[in-house]
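Undergrad: pasting the sequence and the predicted coordinates here, then a few questions.
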Amino acid sequence: MPTTRLPSAAGCTLEDAGQDWDAIRVPRTIGAAAVAILGSRCGAVVDDPLSNACYFFTPVGTASRWDVTGTRALGDGAALTIPPARRTEGRGPHWRMCPGDDGWITDPQALRAALEDSTRSGQTA
């Protein structure tokens, strides 16, 4: 689990990427479709309605190799707002997919394929 940097009054924490995980930021509608495509292969996903984005956690080092159009990789030097474990809905950051016993990580190749499939099949509406 990432090291806490800065807690907020809402229970969220700001965590550094590039230490225990990298993250991939995708538009929310594409992220929702990718979660459905990935199914049980999906790791933890933060949904942030305010920024209209979903964040998938990937192995450290993924950000330096990531090149999927319309997404943004967060690696060393970036940070991400992590909601408390109990928050699975709301206006601010919450878990679309909660971290499970198997961890937070989604395989980058599976994520890339799911993002391509969701965009190609028009599941972004």
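TA: Done, it's in.
Undergrad: please make it C-alpha for all contacts and neighbour counts, starting now.
TA: Will do.
Undergrad: and the nearest residue to residue 38 once chain neighbours are set aside, how many neighbours does it have?
TA: Leaving aside its sequence neighbours, residue 38 sits nearest to residue 114 (C-alpha to C-alpha, 6 or more residues apart in numbering; 6.4 Å). Using other C-alpha atoms under 10 Å, residue 114 has 21 other residues around it.
Undergrad: same thing with the one 4 residues further on?
TA: The number of residues packed around residue 118, counting by other C-alpha under 10 Å, is 22.
Undergrad: report the contact partners of it.
TA: 30, 33, 34, 37, 124 (C-alpha atoms under 8 Å, 6 or more residues apart in numbering).
Undergrad: counting neighbours, which of these comes out on top?
TA: Of those, with other C-alpha under 10 Å as the count, residue 34 tops at 27 neighbours.
Undergrad: show me the contacts for that residue.
TA: 111, 114, 115, 117, 118.
Undergrad: A further structure is provided below for comparison with the first:
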Amino acid sequence: MASPALQLGAATAAQPAGQAWDAVRVPRGIGLLALEALGARSGAVIEDDRALYWLVPPGSAAGWDITNTTVLGTGAKVLVPPARRTAGPGPFWRVCPGEAWLTDTDALRAAVEDAYRPEVAR
């Protein structure tokens, strides 16, 4: 079940990161490869036309230094789509929030690093 700090309303809303969750923004192409590698280990994922956003425990991605990825924590806002929006336009849930809505940061990091390897991209 989604945290009370993740408000799933009837419309897309900018919500503050850094409290119940942080988000890791990954370029769309790399993110899709990482999502495939994660499979069922992935928690909720927001997608827009340029990136995928994984929700991770707050502070768990401190020191994240992977090229072209960004950790959105305290002070950042993330556009969170309505509960069951699974297609665009605008941000939508590539993986809807459910029982396990946060992704393990170490597993995400490994999947993103693997997605950046040249042999994976071929």
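TA: That came through fine. Note that the structure is predicted; figures quoted are calculated from it, not measured.
Undergrad: and the TM-score between them?
TA: TM-score for the superposed chains, counting by TM-score structural alignment, normalised by the length of structure 2: 0.88, backed by 117 aligned residues with a C-alpha RMSD of 1.7 Å.
Undergrad: rewinding a little: corresponding residue for the residue nearest to residue 38 of structure 1 in structure 2?
TA: Residue correspondence to structure 2 (TM-score structural alignment): residue 114 of structure 1 is matched to residue 111.
Undergrad: surely that match is in contact with residue 38?
TA: Yes - if you go by C-alpha atoms under 8 Å, residue 111 of structure 2 and residue 38 touch, sitting 6.4 Å apart.
Undergrad: any idea how far the residue lying closest to residue 48 of structure 2 once chain neighbours are set aside lies from residue 59 of structure 2?
TA: Excluding its sequence neighbours, the residue lying closest to residue 48 of structure 2 (C-alpha to C-alpha, 6+ apart) is residue 91, at 4.5 Å. Separation of residue 91 of structure 2 from residue 59 of structure 2 (C-alpha to C-alpha, to the nearest Å): 24 Å.
Undergrad: between those two, point out the one with more neighbours.
TA: Neighbour totals were compared for residue 91 of structure 2 and residue 59, and residue 91 leads with 24 against 18 (other C-alpha under 10 Å).
Undergrad: list the contacts of that one.
TA: 12, 46, 47, 48, 49, 79, 80, 81.
Undergrad: adding distance to residue 66 of structure 2, secondary structure and neighbour count, write those out as CSV.
TA: Output for the contacts of residue 91 of structure 2, formatted as CSV (distance: C-alpha to C-alpha, whole Å; DSSP: H, G, I helix; E, B strand; the rest coil; neighbours: other C-alpha atoms under 10 Å):
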residue, distance to residue 66 of structure 2, secondary structure, neighbour count
12, 28, coil, 18
46, 19, strand, 24
47, 19, strand, 27
48, 20, coil, 19
49, 20, coil, 12
79, 22, strand, 17
80, 23, strand, 24
81, 26, coil, 25
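Undergrad: which helix in structure 1 has the most residues?
TA: When structure 1 is parsed with DSSP state H, its longest helix is helix 108-120.
Undergrad: buried set for that one?
TA: By 16 or more other C-alpha atoms under 10 Å, the buried positions in helix 108-120 of structure 1 come out as 108, 111, 114, 115, 117, 118, 119.
Undergrad: the residue nearest to residue 48 of structure 2 matches what in structure 1?
TA: By TM-score structural alignment, residue 91 of structure 2 lines up with residue 93.
Undergrad: so how far is residue 38 of structure 1 from its match?
TA: Taking C-alpha to C-alpha, one finds residue 93 of structure 1 at 21 Å from residue 38 of structure 1.
Undergrad: before we move on, what about residue 25 of structure 1?
TA: From residue 25 of structure 1 across to residue 38 of structure 1, the span is 16 Å (C-alpha to C-alpha).
Undergrad: in terms of packing, which of the two has more residues around it?
TA: Neighbours were counted for residue 25 of structure 1 and for residue 38 using other C-alpha under 10 Å; residue 25 has more, 21 against 17.
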